[in-house]
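Colleague: sequence and computational prediction follow.
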Amino acid sequence: MPDVEDEVQGLLRARRYDEAFERLLDRHEAQVFRMAVMMLRDHGRAEELTQDIFLQFWRVLPRYDGRAAPSTWLYTMARNACLSALRAAVHRRTSPLEDVPEPAAARPAPVDALDIRQLVSRLPDVQREIVTLFYLQDRSLKEVALGLDLPEGTIKSHLHRSRQALARMMLERGGE
């Protein structure tokens, strides 16, 4: 049975864009959405952006050149769209300091009830993206490296640092 990526590439070469798009949408919509939620930390905005990403992807699909897997191309577009949305949100999110309420001290959850996604969301942006792609979306090191335009060794280093940071966070939460 042919791999979905190979099947999609064949459909693209045959200029059967509707079918290729449907296969990619069926296969990757949930993963693109999860990546958007992890990066944006806003479920509603992630839904909107996922739709925008697939609309943009549909528009550029005829220009696919075959240098990378279609899914890698899609995830790169999705990542860039999320980063653009984050940059735009930073510019909109300004208010005087006296209007910002003091954060309430909340009792952390016990270690056994930790939501790993919450901990991942506390990682630096690059590490969060790499962990999301590698562990939560089951992408290979090579795919993550291609999608983020980074060497595989750098991806490995970020994964190592991420695991260490997550372990520290779990220990901190457990000791409180």
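Modeller: Alright, I've got the coordinates.
Colleague: switch to C-alpha atoms for all contacts and neighbour counts from now on
Modeller: Will do.
Colleague: which SS class is residue 109?
Modeller: Judged by DSSP: H, G, I helix; E, B strand; the rest coil, the three-state class of residue 109 is coil.
Colleague: correct me, but it touches residue 173?
Modeller: Yes: if you go by Cα atoms under 8 Å, residue 109 and residue 173 touch, sitting 7.3 Å apart.
Colleague: putting a second one here so we can go through both:
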Amino acid sequence: MPEAALTITPDDATLAARVRDGDIRAFEQLVLRYEGQMFRLASRMLDDRAEAQDIVQEVFLTAWRRIGQLQDDAAFAGWLYRMTTNRCLNLLRSRQRPADIDPDATESPRTETRPEHAVQVNSQLEALTVALRELTPEQRACWLLREVHGRGYEEIGEIVGANATAVRGRIARARAQLAEVMKPWR
């Protein structure tokens, strides 16, 4: 059997424990594992790729500095989601006015190459982005964590500092509002 076949990728708990001991390579593995997810969350919450990059860098820098405060090494991903979400919510609350949306800055799935289909998909994505901006920051965070990142209600509650019932309510209101705005696209 080749050596590469025997390579086992360590889980989050193992890597976090190594990071606590000062292992930079373990931290690099965690960054590679979660950087894309944190960036997608931040960029969708903030509608600003540059701010999202700044937030993600701050989150990972904070994670490196405060790894000793993490009580459960297996909860590393939830810890990152919580830090990213909280930083985004703080930034959204501090903004004076909403940022303009740059449709070219959002990632668009390309399922077909027909121009008319691409125009329709881009229009739908732009409408969804505008609709997401109309949600409260808390609703947007809960909706994105559930619908885009697949997190459970309890975990979202831990991330945003609310109970599961409040999270369900925020998501239900967000879904209703989004469904109303997106009716023309059905």
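Modeller: Ah, there it is. Predicted model only: the values in this text are computed from it and were never measured.
Colleague: tell me how far whichever residue in the second structure pairs up with residue 40 of the first structure lies from residue 163 of the second structure.
Modeller: Alignment note: residue 40 of the first structure maps to residue 46 in the second structure; criterion TM-score structural alignment. According to Cα to Cα, to the nearest Å, residue 46 of the second structure stands 24 Å off from residue 163 of the second structure.
Colleague: who's more crowded, the two?
Modeller: Taking neighbours as other Cα atoms under 10 Å, residue 46 of the second structure and residue 163 compare with residue 46 leading, 23 against 14.
Colleague: so who does that one touch?
Modeller: 52, 88, 92 (Cα atoms under 8 Å, 6 or more residues apart in numbering).
Colleague: from the residues you listed, which ones fall inside helices?
Modeller: Applying DSSP state H to those, the entries found in helices are 52, 88, 92.
Colleague: residue 151 of the second structure: what secondary structure?
Modeller: coil.
Colleague: which bit of the second structure covers the helix or strand where residue 129 of the first structure lies?
Modeller: Per DSSP states H and E: residue 129 of the first structure is located in helix 125-131. Aligned by TM-score structural alignment, helix 125-131 of the first structure falls on residues 137-143 of the second structure.
Colleague: what about that stretch, how far off from the first structure?
Modeller: In the superposition against the first structure, stretch 137-143 of the second structure averages 0.8 Å from its aligned positions (mean Cα distance after the TM-score superposition for the first structure).
Colleague: show me how far that stretch is from its chain's centre.
Modeller: When distances are taken as Cα atoms, centre = their mean, to the nearest Å, stretch 137-143 of the second structure is centred 11 Å away from the chain's centroid.
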